[in-house]
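Visitor: sequence and predicted model, in that order:
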Amino acid sequence: MEIETNKKNVMLLKVAITLLFASIILPTNIKTIAVVFFACVVLSTISYTKFVFRKGYFLYSTLFFFVLILSSLYSDNKTYALRKVTSMSSLVIFPFLFSLLTKDIKSIVKSWKPLLLKVYIFSVFSFNILPFLYLWFTNYTFSEMIIHYATIVRVDFGKFGIHPIYLSMHTSLAILFSFFVILNTTSKRLMALILAIDIILISFLLLYAKKGPLIALCLILFLALFFKRRDKFFKPFLISIIVLVGLTIAVPKTRNKFIELFKMENVQDSTINSTNIRYGIYESAIDVISKAPLLGYGIGDYNDVLYEQYKVEGSKVLMEGRYNAHNQYLSFLIMGGLVVFVLFVFYLLLSIVLGIRFDNQLLILTIIFYGVVMFTENILERESGVLYFSLLTSYFSLFNSKE
């Protein structure tokens, strides 16, 4: 095999991709270094092999992003456009790097999946539990931690600070991945450890009380059960998911969040909460989109245009918050109109279709999870969202082939 010509590079590649799957525990500046390290190792590794490039995958997975870049041509705010393109660059970096892997290298990288899933699970678990324990022992009482932890993760984590919505997403995906780890191990100790971790991760999810990730998690877990409906663990996992749904309803903090959905009103006319704020944002976003439906306003001006709409409507709450669209699909419609929106949805749907064709369950479930959360968040416009969306979907897309 050609890969045997440089085993050292393969080992470095393993270290680099493992570091990326563990990068949630790294501060922001080190995350960037981890991506650069991975890129250097990939380029070094393929330099010893015959050049290949999966241009089909690269094209359909990045075309919407290249059109977004072109939208900067009709943006007035070029500085902001450059900043957003840079922050979203993971959308092209990971598809490009994974497209360069030869068949032999790809086969080896795919064999690391059990390790990478476990690394991600333990990293997310550590990032949840260790800061909680540290801050509890040093800064806050237990009751204060329970009540305010969703704010604490943003304010008191320093360079490790993260919005609770993104930490909820990581936690949800770790729970999903643990489902597959349990199904593919015979070690009772590992099963017991993963189940114990899941119980703690679910507790943190309820603590953050973020509706989007909770809804997406319940949906993908039911879909995962459907895929594994003939497995011996079907009944225990079904009971576990029903318990999760029951806890979401029973715990007052999460129950009240979901009750908001049935009392949704424009924030100008009602109580200020996350649901009503989003309702007001979506009304403004739809008004903006209707004025430039085909090409939008450009990646540099989309937030300015939305803010001006808040001014026109006289929404003091939305003006003071300078809120973005809080919906990735609406945001893309404002940035690049129907052209970008259609290309992006095409990428999501084609990924799912190919996942079904090759029985690539993790890709299907990961795409659906992110796709659901995108209805309430612009997750591809911040590093905490876009880096992991691109990394996970690019890696799982390697399994859209037969050896």
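Guide: Yes, it's here.
Visitor: alpha carbons only for contacts and neighbour counts from here, please
Guide: Noted.
Visitor: so how far is residue 77 from residue 121?
Guide: When distance is defined by Cα to Cα, to the nearest Å, residue 121 is 40 Å away from residue 77.
Visitor: looking at these two, which is more packed in?
Guide: Looking at residue 121 and residue 77 with other Cα atoms under 10 Å, you find the greater number of neighbours at residue 121, namely 28 against 16.
Visitor: element containing the more buried one?
Guide: Residue 121 belongs to helix 113-138 when elements are defined using DSSP states H and E.
Visitor: and that helix, how far from the chain's centre?
Guide: Its chain's C-alpha centre and that of helix 113-138 lie 17 Å apart, by Cα atoms, centre = their mean, to the nearest Å.
Visitor: over to stretch 16-35?
Guide: Between the mean C-alpha location of stretch 16-35 and the chain-wide mean there is a distance of 15 Å, by Cα atoms, centre = their mean.
Visitor: for stretch 333-350, same thing?
Guide: A distance of 18 Å separates the C-alpha centroid of stretch 333-350 from that of its chain, computed with Cα atoms, centre = their mean.
Visitor: before we move on, back to that, just the buried residues of whichever helix or strand comes after the helix holding residue 121, please?
Guide: Using DSSP H and E, the next helix or strand after helix 113-138 towards the C-terminus is helix 142-155. By neighbour count, with 16 or more other Cα atoms under 10 Å as the criterion, the buried positions of helix 142-155 are 145, 149-150, 152-153.
Visitor: please name every helix or strand in contact with the next helix or strand after helix 142-155.
Guide: Going down the chain from helix 142-155, the next helix or strand is helix 164-183, by DSSP H and E. Packing contacts for helix 164-183, counted by 3 or more Cα pairs under 8 Å, 6 or more residues apart in numbering; DSSP states H and E, involve helix 113-138, helix 142-155, helix 188-208, helix 211-227.
Visitor: nearest to residue 374, of those?
Guide: Ranking those by distance to residue 374, with Cα to Cα as the measure, places helix 211-227 first at 8.3 Å.
Visitor: run through the neighbouring helices and strands of the helix holding residue 121.
Guide: Of the remaining helices and strands, those touching helix 113-138 by 3+ Cα pairs under 8 Å, 6+ apart are helix 7-21, helix 142-155, helix 164-183, helix 188-208.
Visitor: which SS class is residue 239?
Guide: The assignment at residue 239 comes out as helix when based on DSSP: H, G, I helix; E, B strand; the rest coil.
Visitor: distance check, it against residue 202.
Guide: The separation that residue 239 has from residue 202, given Cα to Cα, amounts to 14 Å.
Visitor: presented hereafter is structure B, for comparison with structure A:
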Amino acid sequence: MIVSERTYRFSYNAWLIILAVSLIFRVPATILLILFTIFNLVFFKRLKFTRKRLFFILLIASPFLLDLLFFWNNDVFTEGIKHAEKRVSLLLLPLFILSQNHRLNTILILRYYALATTAILSFCLIRFAIISPELFNKYLNGIDLWEMGYEFARSIKMHAPALNLHVAFVVVINFYFFKEALGQIRKTHIVWRFVFFLLSLIVLFYINTRLAIVSVFFGIILVSLLGNKAVFSAKTFKKLAVGLVVFIVLGIGFVKLFPYSIQKFSNVTFAHLDKVGKIDQLENPEAEAFNGLVTRLSIWKSSLEVALKNPVIGVGAADGKQDVVTYFKDTNQQFLGKYKFPVHNQYLDFWIKFGILGLVVSLFYVFLFLYIGIASRQVLCVFFFILFASANFVDDFLIRFDGIVFSGIWLSIFTKNALDIKLDKLK
């Protein structure tokens, strides 16, 4: 197929924007990922592989390569195939993106991804208020506020913590471009970028996942102080102040409207820590501990004990969760066994499944964001590291389609940009 270089570059940037935005909806995202693969196969002759590109392709694909290396360790091979299939995108995305022989317009991709995602989620929030007025009114009256973010996420068929990964990233991207607009002459740029920053903050506070809110707070500080260059000036601190004031004012307003948030961040989170591993001693574990740190700590305690039973080779990708659930039941932890909780810690999860090499690869994969961000001075990549590393400490996003593709596409884009920057310096 004959396509001009200009048309091909434009279409490729558009593909990456559309694919990244679609990740908040699993079915369309899956279809688009397949079509993106076909698109790259059609234009396979345009791909160029170098040793350095292949090296980073293998690094990004390392979680998928673990599936292949330890495939023999699954009790049921068909289940092993299902788990490997989830992570095959970690091979396809870097294979196609890093092998492009033209520069990606990373800034344009980030900007339009954030704008489109903010617009779509704002529309979804308005839709939620219309189609579920009884839930929306219930929250406004302060009833069952703990579930409001989950119900909104379910309305678009997504898990709230996974959705918050996208929202937190989008909030910080919007702030990044709002901060850049403050130095421009045209006031309209400042206004509409501030509006999108504000809209994304509202969505973040509504979904109300604790870790995402804390990550955004530090992300705003990081982007304000660093940006493209580490310059500590009065102008820099002015930009920081603007972002933090908006964040804090909106946060205070949200707490006034939904006072349960304070309880969620304090009493609910840190209650019953003396019951780690003994949650069944509580009178009503569902009401008292379901969203508390004690549940996470109890899961981690049992998961660590499972990991230490097979520390070298693990139990296999398909058998990890079942082994943990079986351990809950064997140790008479009825509450944890009833709800069949996953590990909720990606590093422990990979240790259980793939042994000590799984632990090393999971840490390496996450820290690759930090290395790429620092090496190429991409502050948003550094923030992605903070967001993804902390999120995987309390959850396991490399076993979920949204977490796998979400991290894979952005790590590939940031790495491609870093390689292009280094090539420009060499020239």
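Guide: Arrived safely. Only a predicted model underlies this, so the values are computations on that prediction, with no experimental measurement involved.
Visitor: follow-up on the earlier one: tell me which of residue 239 and residue 202 of the first structure has more neighbours.
Guide: Set side by side, residue 239 of the first structure and residue 202 give different neighbour counts by other Cα under 10 Å, the larger being at residue 202 (19 against 11).
Visitor: for the more buried one, give its distance to residue 241 of the first structure.
Guide: Residue 202 of the first structure is 11 Å from residue 241 of the first structure, by Cα to Cα.
Visitor: which SSE is immediately downstream of the strand or helix carrying residue 281 of the first structure?
Guide: In this assignment (DSSP H and E), residue 281 of the first structure forms part of helix 274-291. Tracing the chain past helix 274-291 of the first structure, the next element assigned as helix or strand by DSSP H and E is helix 302-313.
Visitor: what is the corresponding segment of the second structure for whichever helix or strand comes after that following helix?
Guide: Scanning the chain past helix 302-313 of the first structure towards its C-terminal end, the next helix or strand to appear is helix 316-321 (assignment: DSSP H and E). Counterpart in the second structure of helix 316-321 of the first structure, with TM-score structural alignment as the criterion, is residues 334-339.
Visitor: buried residues in the matching stretch, which are they?
Guide: Of the residues in stretch 334-339 of the second structure, those scored as buried under the neighbour-count criterion (16+ other Cα under 10 Å) are 335-337.
Visitor: contacts made by that stretch with the rest, please.
Guide: When contacts are taken as Cα atoms under 8 Å, 6 or more residues apart in numbering, the neighbours of stretch 334-339 of the second structure outside the stretch itself are 279-280, 285, 299, 325-326, 328-329.
Visitor: what is the nearest of the residues you listed to residue 155 of the second structure?
Guide: Of all those, residue 155 of the second structure sits closest to residue 285, with 26.4 Å by Cα to Cα.
Visitor: so that closest one makes contact with residue 271?
Guide: No. With the criterion set as Cα atoms under 8 Å, residue 285 of the second structure and residue 271 do not qualify as a contacting pair; they are 11.4 Å apart.
Visitor: widest-spaced pair of the contacts of stretch 334-339 of the second structure?
Guide: Among the contacts of stretch 334-339 of the second structure, the pair separated by the greatest distance (Cα to Cα) is 285 and 326, which sit 19.5 Å apart.
Visitor: check contacts around residue 227 of the first structure.
Guide: Going by Cα under 8 Å, 6+ apart, the list of residues near residue 227 of the first structure reads residue 361.
Visitor: brain fart, residue 164 of the first structure
Guide: 150-151, 153-154, 208, 210.
Visitor: in JSON lines, list those residues along with distance to residue 402 of the first structure.
Guide: What follows is the contacts of residue 164 of the first structure, written out as JSON lines (distance: Cα to Cα, whole Å):
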{"residue": "150", "distance to residue 402 of the first structure": "43"}
{"residue": "151", "distance to residue 402 of the first structure": "46"}
{"residue": "153", "distance to residue 402 of the first structure": "42"}
{"residue": "154", "distance to residue 402 of the first structure": "43"}
{"residue": "208", "distance to residue 402 of the first structure": "40"}
{"residue": "210", "distance to residue 402 of the first structure": "38"}
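Visitor: circling back: can you flag the buried ones in the contacts of stretch 334-339 of the second structure?
Guide: Using 16+ other Cα under 10 Å as the burial test, those include 279-280, 285, 299, 325, 328-329 as buried.
Visitor: and residue 364 of the second structure, what's its match in the first structure?
Guide: Taking TM-score structural alignment as the criterion, the aligned counterpart of residue 364 of the second structure in the first structure is residue 346.
Visitor: ok, the most centrally placed residue in the second structure to residue 210 of the second structure distance?
Guide: A centroid search over the second structure (Cα atoms, centre = their mean) returns residue 165, at 3.7 Å, as the residue closest to the centre. Counting by Cα to Cα, the gap between residue 165 of the second structure and residue 210 of the second structure amounts to 11 Å.
Visitor: what do you get for residue 344 of the second structure?
Guide: Remark: distance between residue 344 of the second structure and residue 210 of the second structure (Cα to Cα) = 15 Å.
Visitor: who has more neighbours out of those two?
Guide: Residue environment comparison for residue 344 of the second structure versus residue 210 gives the larger neighbour count to residue 344, 20 against 16, counting by other Cα under 10 Å.
Visitor: OK, contacts around residue 192 of the second structure?
Guide: Taking Cα under 8 Å, 6+ apart as the criterion, residue 192 of the second structure is in contact with no other residue.
Visitor: and for the one 5 residues further on?
Guide: Contacts for residue 197 of the second structure were tallied using Cα under 8 Å, 6+ apart; they are 171, 174-175, 178.
Visitor: what's around whichever residue in the second structure pairs up with residue 384 of the first structure, how many residues?
Guide: Alignment note: residue 384 of the first structure maps to residue 402 in the second structure; criterion TM-score structural alignment. Residues near residue 402 of the second structure, counting by other Cα under 10 Å, number 24.
Visitor: excluding sequence neighbours, find me the nearest residue to the residue nearest to the centre of the second structure.
Guide: residue 212 (6.8 Å; Cα to Cα, 6 or more residues apart in numbering).
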